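S.K.: Structure for this input, please:
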Amino acid sequence: MTINKPAKCGTLESNDIFVMLTPSENGISIELESVVEKQFGNHIKMVIEEKLKEMGITSVLVKAQDKGALDYTIRARIEGAVKRGC
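M.R.: Predicted structure coming up:
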């Protein structure tokens, strides 16, 4: 799959993550802002990247604003944004 247009999913409420995907030609790039970035930033980026690869996305710019979302929420928001962007 390829991201054809900018897409977003999620909210800025507590325990959620707001994700915006933008088409890119430079592989997967992730820009993360998180209230728990020092403790879990690398893990959040790993979850995002795994879900993108699982869905066949190889090139996209991800801007994510996390407010303490759990892994299943992150995966759901990525999936929703990918489906909107394709």
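
S.K.: Every contact and neighbour count from this point should use C-alpha atoms.
M.R.: OK.

S.K.: in the longest helix seen in the chain, what's buried?
M.R.: For the chain, the helix that runs over the most residues, judged by DSSP state H, is helix 37-54. By 16 or more other CA atoms under 10 Å, the buried positions in helix 37-54 come out as 37, 44, 45, 48, 49, 51, 52.

S.K.: this one next, for a side-by-side:
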Amino acid sequence: MNIVSQAVAGTLESNDVLVQVGPSPGGIQLEVDSIVLNQFEDQIRQAVLDTARELGVQSARIALNDRGALECTIKARVETALRRAGEVSP
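M.R.: The predicted structure follows:
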């Protein structure tokens, strides 16, 4: 999947995550801001990268503003934002 535009998914409500996605010239650029960053940064980053990999995304700018979302919520929001911003290669 190629990321061709900007997209957003999620909210800034408690227990949710706001995901912003856009094109990137090379690789996946990941920026994470979270109220639980000290405890769960590695798990949050891994969830995002796993989701991008499953969708075949090789380059994207992904920014998360996490308000304590569960892993399943993070994955769902990332997938939604990537699908909104991407186009599937033939």
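
S.K.: Just the TM-score for the two chains, thanks.
M.R.: Scored by TM-score structural alignment, normalised by the length of structure 1, the superposition of the two chains gives a TM-score of 0.97; 86 aligned residues with a CA RMSD of 0.6 Å.

S.K.: returning to what we had before: so what secondary structure elements neighbour the longest helix of structure 1?
M.R.: Secondary-structure packing of helix 37-54 of structure 1 (3 or more CA pairs under 8 Å, 6 or more residues apart in numbering; DSSP states H and E): strand 28-34, helix 71-85.

S.K.: Let me have those in a markdown table, adding mean neighbour count and distance to residue 3 of structure 1 as columns.
M.R.: Listed next are the helices and strands packed on helix 37-54 of structure 1 as a markdown table, based on neighbours: other CA atoms under 10 Å; distance: least, CA to CA, whole Å:
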| stretch | mean neighbour count | distance to residue 3 of structure 1 |
| --- | --- | --- |
| strand 28-34 | 16 | 11 |
| helix 71-85 | 19 | 5 |
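
S.K.: So which of the ones you listed is nearest residue 9 of structure 1?
M.R.: helix 71-85 (5.2 Å; CA to CA).
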